[in-house]
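Trainee: take this sequence and fold it.
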Amino acid sequence: MEWQQAIKGFKSYLKLEKSLSKNSIEAYSRDIDKLKQFAMQQMLDPEKITLQQLRQFLTWVAELGMIPSSQARILSGIKAFYKYLLAEDEIKADPSELLESPKIRRKLPDTLSKEEIDKLIAAIDLSRPDGQRNKAMLEVLYSCGLRVSELTELKISNLYLEIDFIKVLGKGSKERLVPIGSHAIKALQIWLNEVRVHIPIKKGEEDYVFLNRRGAHLSRIFVFMVIKQLAEQIGLKKKISPHTFRHSFATHLIEGGADLRAVQEMLGHESITTTEIYTHLDRNYLKSTIIQFHPRS
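Mentor: Predicted structure coming up:
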């Protein structure tokens, strides 16, 4: 099997069978393209590569200066690629099965305190029509722990405010129900009922919750810019993004004693280990938990 054919088939597999997003598919494709470059130097087709050669490839990647987290992502792509080839009977054994992941030191995400979130929201100019929208956006980000793409893709038809829930379309087109708090509901209702109703909406954009002044749904970059400007306005020194609200949502829940499985469900994490990072954020919280619950404390 030639590389071009293998990569084309792999992309179709990721799209149709794994339901990955366009960005994820492109990221995997770029990683396999690096493997192709390495293999072509030795005139090797995909099915001819051995475990030893894959180890050499990872060494080559490391020598290019890639950080461990990038190396781990490439390894994940390789394993998915060979899983696909095995499923298609292009190979009889998976050479990537015994590949070991590089040691990664996980960087703890930045978070905002409750006071900092209050200051950011209070800095919004509510006398402007876009101010009501921006307040609703930030309230929903923090109340529901959404990814920025989940916020920009949020639909009116997926709001169940009468029962305090919203339906979110997450990674891999997976839907989940997330509770929404009273502050976010109130801000949403003001935006929807008092401001959005006066915007001329573009055809096909009618169901999106958050619109720009031209009646089209917002871009991810636009949300980044709104938050960056508010941070500058209040003199916040932290480097923050929409994702910081998601981190803060999870951290504040766990610090308040929320069940880890419940937080995992609300964040839409496939694995509990992804959610567990938030248990390492606050040493004082961990210390107080030990003191409160350990029988010998």
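Trainee: going by C-alpha atoms from here, please, whenever you check contacts or count neighbours.
Mentor: Fine.
Trainee: ignoring the adjacent residues along the chain, who's closest to the residue nearest in space to the middle of the chain?
Mentor: Note on the chain: the residue nearest the mean C-alpha position is Arg147, at 5.4 Å, using Cα atoms, centre = their mean. Spatial nearest neighbour of Arg147, chain neighbours left out: His243 (6.3 Å); criterion: Cα to Cα, 6 or more residues apart in numbering.
Trainee: what's the answer for Ala39, then?
Mentor: With Cα to Cα, 6+ apart as the criterion, Ala39 has its nearest non-adjacent residue at 7.1 Å, and that residue is Asp45.
Trainee: I'd say that neighbour and Gln5 touch.
Mentor: No. With contacts counted by Cα atoms under 8 Å, Asp45 stays clear of Gln5, the gap being 10.7 Å.
Trainee: so those two - more neighbours on which side?
Mentor: Neighbours were counted for Asp45 and for Gln5 using other Cα atoms under 10 Å; Asp45 has more, 14 against 9.
Trainee: show me what contacts the more buried one?
Mentor: The contact partners of Asp45, by Cα atoms under 8 Å, 6 or more residues apart in numbering, come to Met1, Glu2, Trp3, Ala39.
Trainee: state the number of residues packed around the second one.
Mentor: One way to gauge burial is a neighbour count; for Glu2, by other Cα under 10 Å, it gives 11.
Trainee: contacting residues for it?
Mentor: Counting by Cα under 8 Å, 6+ apart, the residues that Glu2 touches are Asp45, Pro46.
Trainee: measure it to Gly9 for me?
Mentor: Separation of Glu2 from Gly9 (Cα to Cα, to the nearest Å): 11 Å.
Trainee: same check, this time on the last one
Mentor: Distance, Ala39 to Gly9, by Cα to Cα: 18 Å.
Trainee: structure for this one too, so we can compare:
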Amino acid sequence: MSEHTGLAKAVRAYLDHLAVERGLAANTLASYRRDLRRYVEFLAALGRVEPTDVLESDVMAFLRNLREGSDAYPALGASSAARTVVAVRGLHRFLCREGMTDVDPARTVRPPAPPRRLPKAIPLDQVERLLAAAAVGDGPRALRDRALLELLYGCGSRISEAVGLDRDDVDLETGTVVLRGKGGKTRIVPVGSYATSALEAYTVRGRPGLLGSGPGTPALFLNARGGRLSRQSAWTVLRSAAERAGLGTTVSPHTLRHSFATHLLDGGADVRVVQELLGHASVTTTQVYTLVTVDHLREVYAAAHPRARG
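Mentor: This next block holds a predicted model:
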């Protein structure tokens, strides 16, 4: 998009606001930047280059463009289109609030409702197979991989939270870890004994070997060069363990997070406790896991109760 139009400048101001005032995560900001670039380019093709030029019909046309696609951009599914409309609505609210426009043309535009997807969890026996497959040998990388996967399942950490950990964020004596979640929010989460043991083995026998004679870093999980492990490398660790465990390629870091939440609820944990552990801003987000648990209970009931079926 042109960097000099009024709309382009307004988008930059909005993104700065999201980064500084609201502390949005880098990945979320990158998504908003891509979405709003497409929006500004679409409006420019209509001759709208200033914030005050935009009409409600333009925003509606953009929504149709998202779902139908164009020569420059592919069509988006409901979830991605909804995220883009959220970015557009946020931009126009910001412009009104800052006095750059008097009218919000996106005020009545509603994003398409994405289909409700139940989180995919895997049974405990598959989790145990996955964790066992991570510890191939007793070298530094094997110890790291086992500690990483034990942590992801043991405290429901997001992959970005796990690779972002520093050594001082883990307290092995109390069995707790400090996680920095979305929007810069920090939470302290207990870590189970299996994960604590794996982390202790890694920090004592594995991490020093990876650190080697490198420049030194506070990062907990290190790559082969002694630097911080990347999200992509952590993905590779999980994918390799899943393949060795015979679980296929459907397991993702979020699968372990989903399994963590589902297994807690199956074990009788309160949904609000799980909300705090996951770092969800709203309990509504966490309640989707209760649907998985209800499905599980229904299956057990149908299989076990003598009068569940005719």
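Trainee: counterpart of the residue nearest to the centre of structure 1 in structure 2?
Mentor: Using TM-score structural alignment to pair residues, one finds that Arg147 of structure 1 aligns to Arg158 in structure 2.
Trainee: hmm, its match is touching His254, no?
Mentor: Yes. Using Cα under 8 Å, Arg158 of structure 2 makes contact with His254 at a distance of 6.8 Å.
Trainee: confirm that Ile166 of structure 1 sits in a strand.
Mentor: Yes. Under DSSP: H, G, I helix; E, B strand; the rest coil, Ile166 of structure 1 falls within a strand.
Trainee: look up the closest residue to it, ignoring the ones flanking it.
Mentor: Sequence neighbours aside, Leu159 is the residue nearest to Ile166 of structure 1 in space, at 4.7 Å (criterion: Cα to Cα, 6+ apart).
Trainee: likewise for Thr275 of structure 1?
Mentor: Gln264 (5.7 Å).
Trainee: can you tell me what that neighbour aligns to in structure 2?
Mentor: By TM-score structural alignment, Gln264 of structure 1 lines up with Gln275.
Trainee: and that match, helix, strand or coil?
Mentor: Classified using three-state DSSP, Gln275 of structure 2 is helix.
Trainee: give me the neighbour count for it.
Mentor: Neighbour tally, Gln275 of structure 2, other Cα under 10 Å: 18.
Trainee: ok, it - contacts?
Mentor: Ala281, Ser282, Val283, Thr286.
Trainee: swap in Pro253 of structure 2?
Mentor: Pro253 of structure 2 neighbours (Cα under 8 Å, 6+ apart): Leu152, Arg158, Ile159, Trp235, Leu238.
Trainee: residue in structure 1 matching it?
Mentor: So Pro253 of structure 2 corresponds to Pro242, using TM-score structural alignment.
Trainee: neighbour-wise, which of Ala39 and Gly9 of structure 1 wins?
Mentor: More crowded of Ala39 of structure 1 and Gly9, by other Cα under 10 Å: Ala39, with 19 against 16.
Trainee: which residue numbers in structure 2 go with the helix or strand encompassing that one?
Mentor: Per DSSP states H and E, Ala39 of structure 1 falls inside helix 22-41. Aligning helix 22-41 of structure 1 against structure 2 (TM-score structural alignment) gives residues 26-45.
Trainee: what does that stretch rub up against?
Mentor: Residues contacting stretch 26-45 of structure 2 (Cα under 8 Å, 6+ apart): 1, 7-8, 11, 15, 18-19, 49, 54, 58, 62, 84, 87-88.
Trainee: hmm, which of those residues are the buried ones?
Mentor: The neighbour count (16 or more other Cα atoms under 10 Å) marks 7-8, 11, 15, 18-19, 49, 54, 58, 62, 84, 87-88 as buried among these.
Trainee: in helices only, show me those residues.
Mentor: Leu7, Ala8, Val11, Leu15, Leu18, Ala19, Asp58, Phe62, Thr84, Ala87, Val88 (DSSP state H).
Trainee: what range does stretch 186-205 of structure 2 cover in structure 1?
Mentor: Using TM-score structural alignment, stretch 186-205 of structure 2 pairs with 175-194 in structure 1.
Trainee: wait, is the residue nearest to Arg147 of structure 1 part of a strand?
Mentor: No. Counting by three-state DSSP, His243 of structure 1 is not part of a strand but helix.
Trainee: that one contacts Leu151, correct?
Mentor: No. Counting by Cα under 8 Å, His243 of structure 1 stays clear of Leu151, with 10.9 Å between them.
Trainee: returning to that earlier point: ok, which pair from the contacts of Pro253 of structure 2 is furthest apart?
Mentor: Using Cα to Cα, the two most remote members of these are Arg158 and Leu238, lying 13.0 Å apart.
Trainee: residues in contact with Thr262 of structure 2?
Mentor: So Thr262 of structure 2 contacts Ala121, Tyr289, Thr290, Val292, Thr293 (Cα under 8 Å, 6+ apart).
Trainee: what segments of the stretch 201-310 of structure 2 are helices?
Mentor: 207-211, 231-244, 253-266, 271-278, 283-304 (DSSP state H, counting those that start in this stretch).
Trainee: now do the last one and helix 271-278, the angle between them.
Mentor: When you say that, I think you mean helix 283-304 of structure 2. Relative orientation of helix 283-304 of structure 2 and helix 271-278, computed by axes from the mean of the first three to the mean of the last three Cα atoms, to 10 degrees: 120 degrees.
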